[in-house]
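# Quick check, what structure comes out for this input:
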Amino acid sequence: MTSPRWPRIGYGGDYNPEQWPREVWDEDIRLMTEAGVDLVTVGVFSWARLEPRPGEYDTEWLDDVLDRLHAAGISVDLATATASPPPWLSRAHPESLPVTADGTTLWPGGRQAYCPSSPVFRERAAALTRMMAERYGSHPAVVLWHVSNEIGCHNALCYCDVSAAAFRDWLRARYGTLEALNDAWGTAFWSQHYAEWDEVLPPRSAPAFPNPTQQLDFRRFSSDELLGVYRNERAVLDEVCPDVPVTTNFMVMAHTKEMDYFSWADDLDVVSNDHYLEAARPENHRELAFSSDLVRGVARGEPWILMEQSSSAVNWQPRNVAKRPGELLRVSLSHVARGADAVLFFQWRASRAGAEKYHSALLPHAGTDSRLWREVVELGAVLRSVGEVAGSGADNRVAVLYDWNAWWACELDSHPSVDVRYRAMAEAVHAGLSDLGVGIDVVHPDHDLESYDVVVVPTLYLVGDGLAERLEALARRGAQVLVTYFSGIVDEHDHVRLGGYPGAFRDLLGVRATEFTPLLEAQEVRLGSGATGTVWAEDLEATDAEVLDHFTDGPVPGGPALTRRAVGDGHAWYLATFLDADPLRDLLARVVDAAGVARAEEPHPGVEVVRRVAEDGRRWAFVLNHRDEPATVAVSGHDLVTGADVTDVSLPAGGVAVVRE
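Got it, this is the predicted structure:
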């Protein structure tokens, strides 16, 4: 099966006609046409409407909606409608409800009130999926299947007895014997040795810190169980209508860590992602950029679908800030610049009732006489004008390594410092490289790294065997490898790699630390170069490396803070603290220059230049000005947004350009 391809950038969003009387539907389709909408997701939360009682289906309304959309030339991403089970399911089967670590049952009344391991839930979800597939699998409007919705968003970790039994089955498959499990979990500590499989439980609330490897394996199990929810429905779709591609929407965002999407990606015909800006986060466009580059990495460089974003404010943050004029266009093009071949939203028409009634939509409460609606129409026109970039990819020479297993392990309890946050260094590195005008791929450590001349390894706490040797081989042929603190410390079981830190990377880097010396909250440490570090320091010696910078105060004054080891034609660098933005960008510039990777002569903080490249060699530069002042960037060609030829791109505050170079 192949992934869908459009000769354009798709535009639209979730359409929930069941929330509205039929007389509204004609207006919906008329306004979709006016806005340029050509792809909508239908049926996501309609299980209770489609199956009001077990085995009784009401599909007449959905038949009508799909026929109307097809007549208007609007394609449909049809949901299996299983995202949130109807009340009758949990009433008949309360054992299907999710349970928290402290034993609290989560009841219906919100959404996704199901245990991912529940056989009853999976059976009923498969039955509904079969009905949908048999009825609509050949409908001419349906171009894509949408399994469930944001799987794991509110029920990723379930600790009920059903989950406990499934966890034990998963552990048997992983370890084979109790002896192997006891060894992996280090159960000799705190008298945790297991003599029978039935003694093994999820890491429920305990009097003291739960076993760290038990916690890590439960994260792995839970991600696999959620993937099983997807596979359960996907199997039905493949059987009934194998020619229609299948996706589900990921949630690659700063606050979503429960699903290992690298391990999910091969099960999707096209990767889809939902992304929402965090209003309280300064320069939140940087987190968007990192997340979108990560989505492209999950998709192995293939184009992907932005399945959801907000046209303006959301409803679920403490303070829900509206997008400012021009931000909708700029944010949308930032996703397109990084590989999105469709720009969709939650949702088409803002709801009158329910928990998300204050979540913005393409058609706001104020209607078409509003700034937001005019920007929605403008976005549709711009996406049509840049449609030629669809299907193109990237040819970046810089990679940042990222792994959900390392994230889970890095942020377990009982660690040297709660201030070590896994994504923090990765996002800081990505931001610094972006300011240098360098294209970045965010990829898994197991992916092929041979095409990269710079590989950055930020806070990769958990590392499998073999990565250090692969990185050394890259350096020997001329690549630059930069590793940051708290990397390579443990193996896949969260067992410390003995002999001194940074464990797996000690020989590659030519350094050895005997003790971590993390900084106190808000404490700073100075370096000989004048740079300031926070969060981390360590008692480090350079065993086979050149010291480029050192600590002048703090816990280890005089100790190395930045080192470099010559490895063949390349180098392996080590950074032992969290640098402020400017010195970190300066360091990255040195690394990039040493690799011969082209970058902007002058950094442009707040102005992104991101390129997409087609197989035939055509190149497009997306220039996005996130600043409150004008900017000029040396990019020449034909601007698809304005239709003008340019030699330098001059943008107003918040302006955008897409230049065919």
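# From now on I want contacts and neighbour counts done on CA atoms only, so please keep to that.
OK.
# ranges for the strands of the stretch 151-300 of the chain?
Ranges of strands in the stretch 151-300 of the chain, per DSSP state E, counting those that start in this stretch, are 246-247, 249-250, 272-274.
# Please identify the most buried of those strands.
Across the strands of the stretch 151-300 of the chain, averaging neighbours per residue (mean count of other C-alpha atoms under 10 Å) puts strand 246-247 on top, at a mean of 26.
# which ones are touching the most centrally placed residue in the chain?
Residue closest to the mean C-alpha point of the chain, counted by C-alpha atoms, centre = their mean, is Val252 at 1.9 Å. For Val252, the contact set (C-alpha atoms under 8 Å, 6 or more residues apart in numbering) comprises Asn273, Asp274, His275, Ser291, Ser292, Leu294, Val295.
# please give me the structure for this one as well, since I'd like to look at both together:
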Amino acid sequence: MTQITSSFPHSSRGELFYGADYNPEQWSRETWDEDVKLMKQAGVNVVSLAIFSWAIIEVADDKWDFAWLDEVINLLHKNGIAVDLATATASPPPWLTKAHPEVLPVTKNGETLYPGGRQHWRPTSPIFRRYALRLVEQLAKRYGSHPAVIAWHVNNELGCHNNYDFSDDAAEAFRTWLKERYGTIDKLNFAWGTAFWSQHYVDFADILPPRQAATFPNPTQQLDWARFSSDALGAHLDAELEALHKHSPGVPVTTNYMLGRGTRGMDVSSWKVDFVSNDHYRVQTEPDERDELSFSANLTSGVAHGAPWWLMEHSTSAVNWQGINIPKRSGEMARDSLTHVAHGADAVCYFQWRQSKAGAEKYHSAMVPHVGPDSQLFRDVVKLGENMKALAEIRGSHRVTAPIAILFDWDCWWASELDSHPSSRVNYYREALDWFVALLDLGIRADAVTSPTDLSKYKVVIAPILYLVDDPLQQRIHEYVHDGGHFITTYFSGIVDVNDHAKLGGTLGRSLDDGTEATMWTDPIDIIGKSVEVIRKYDSGDVKGRPAVTRNSAGKGTAAYVSTRLGVQGLKKLLPDLLKGTKAQSTLPPSLRGPVEQVIRSDGHTEWEFLINRTDDPIDLKDMEGDLLVSTGVERKARLAERGIAVFRRKL
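From the prediction side, this is the model:
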């Protein structure tokens, strides 16, 4: 699981943090003074600095220019604006890649990825690591005790564009990783099942990354490659973090994760930081994108074990990198931001402060748009800053445990979507999100959790597509159910062990006897236990009349199995039956169940209830208990604006 400390950046005024990536090197010195003035007007109290500044900090090999950075940090500090200082290692300068082209990543087809974009570096390159750490040490020694610097920002979006590098450096590091994992070549041969297709190895030196092959590469090799690639990025994070701790003790360190449906390659739950931060961008062409934002924020809280975290990047409006980039509508910027706060974010930041006039992201929205501060967008930014100040009292509070946990596991994500499977349509993230959205539709809170070590605090645990199950997890689930917990899992679960060795399988697709359409998958189920209850049956095809959803009593609890993909609407119909007797129910008034998402934070003395409007229509709240702390849109206690959020405070 993610190793985090209790260290979170300190705000001298006890406020939530509000700000953005700031790139003053793109602008004239005169603009800096205007920026600071506007930041104060907007309530900005923190900026992330120097994220892509390596080329102008180290202008040539071991030739440094810190004058501009000194000036801007001092200017920000003078005006009460804190700095999250990046290590600037995300994008190597042209002089480095010219002198050392061997730091450039290589694709699985053997093609070199050249400079001209960003993240053009190999996570396992010893040459890149040497230059990167020299830069980190220079920055840490110079600014590590500066009163403006409240946090360190390692690299940027680790693995976003260089997650899988198939170079010779990576091959050598992969072999070392495999030796540490397996110890002997015989154990590796067993784990990889190399008796198949004559893949038997006699020496670790013979092993390569799963580069482009004539047909399907070895599946366990692919799974180990995913594990290794994530660990390689984590090792680079460790190296920078260690240097920062050495030369800048006491200043907390983070790196911005990318928890969302499009970034499956990095198991950030295994990385080490002082506090968790995340970047999230809505894909507005997706029909479930509003709820996906909530799920991502919820999952980030799970990675942080419920502790406060930092929303490092999101957008004020449209982005530039999607096929169709849709501006946000009225109220959406505030709703998006405060939804992250509801799920535990104590900092809300954007990419970026001022919209660029040149470069690849000049059409990406910012806090100050091209038109300038005399704009509706900037007025909305100022208003959100006021709401962030009004919510200052929640700083440091934790999310209140929900009645239901949704177990999320990267090994299952990677392994369940390998090639040469019964179906190429298995989508691990989609299935987990479907359960989350179905529970939202019923008004029931759920926590996305990445660590199954303490399941006892949840009335119900849902493990969608629990494809890969090791013995310790199987034992924890058994104990959870035996002690009175209620466990639900789905199709394509319990199929393989940690080596991706098969236990069972099957695939078809039919309808259920309640009219729900079963899609993509059907497991033929034989009932052998006397206590097994059939919740749903198939109603068509070769499996007509056979069990589709079952529940079995074990000890004081129950275990249920859903043998097909039902989608949100099917799960919404099924869940009331699965949850009977579990005490996992909604605490919202019936009229709010579905239209409103409820999230609760608490410090043990006070509780803050966030009510998030999931619709485009205003909603009557009526008789809500507590003091109204914040309401976006319509400023009335009894009314929740379309795309709005209301926050109520209650003393415990």
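# okay, the strands of the stretch 151-300 of structure 1 in TSV with distance to Phe221 of structure 1 next?
TSV is the format used below for these (distance: least, C-alpha to C-alpha, whole Å):
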stretch	distance to Phe221 of structure 1
strand 246-247	21
strand 249-250	18
strand 272-274	22
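# For Val609 of structure 1, which of these is the nearest?
strand 272-274 (22.1 Å; C-alpha to C-alpha).
# what's the matching range in structure 2 for that closest one?
Strand 272-274 of structure 1 lines up with residues 277-279 of structure 2 when matched by TM-score structural alignment.
# can you give me the end-to-end distance of stretch 283-292 of structure 2?
With C-alpha to C-alpha, to the nearest Å applied, stretch 283-292 of structure 2 spans 9 Å between its terminal residues.
# list the buried ones in that stretch?
For stretch 283-292 of structure 2, burial by neighbour count (16 or more other C-alpha atoms under 10 Å) applies to Val283, Gln284, Arg290, Asp291, Glu292.
# What residue in structure 1 is paired with the last one?
Under the alignment (TM-score structural alignment), Glu292 of structure 2 pairs with Glu287 in structure 1.
# residue in structure 1 matching Ala243 of structure 2?
So Ala243 of structure 2 corresponds to Val236, using TM-score structural alignment.
# An error on my part: the question was meant for Thr124 of structure 2.
Alignment note: Thr124 of structure 2 maps to Ser117 in structure 1; criterion TM-score structural alignment.
# got the contact list for Ser90 of structure 1?
Counting by C-alpha under 8 Å, 6+ apart, Ser90 of structure 1 makes contact with Ser96, Leu97, Pro108.
# Look up how far Phe121 of structure 1 lies from it.
9 Å.
# Same question for Thr100 of structure 1.
Where Phe121 of structure 1 is concerned, Thr100 of structure 1 sits at a distance of 18 Å (C-alpha to C-alpha).
# higher neighbour count, the two?
Counted by other C-alpha atoms under 10 Å, Thr100 of structure 1 and Phe121 do not tie: Phe121 has more neighbours, with 22 against 15.
# gap between the more buried one and Pro98 of structure 1?
11 Å.
# what do the two both touch?
What both Phe121 of structure 1 and Pro98 touch, as defined by C-alpha under 8 Å, 6+ apart, is the set Tyr114, Cys115.
# burial count for the aligned residue in structure 2 for Asp448 of structure 1?
Asp448 of structure 1 maps onto Asp454 of structure 2 when the alignment is built from TM-score structural alignment. Using other C-alpha under 10 Å, Asp454 of structure 2 has 10 other residues around it.
# repeat for Leu587 of structure 1
Using other C-alpha under 10 Å, Leu587 of structure 1 has 18 neighbouring residues.
# Confirm it sits in a helix?
Yes. Leu587 of structure 1 forms part of a helix when assessed by DSSP: H, G, I helix; E, B strand; the rest coil.
# Need the counterpart of it in structure 2.
Alignment note (TM-score structural alignment): Leu587 of structure 1 maps to Leu574 of structure 2.
# which residues of the stretch 301-450 of structure 1 fall in helices?
For the stretch 301-450 of structure 1, the helices defined by DSSP state H, counting those that start in this stretch cover 327-337, 371-385, 404-410, 422-435.
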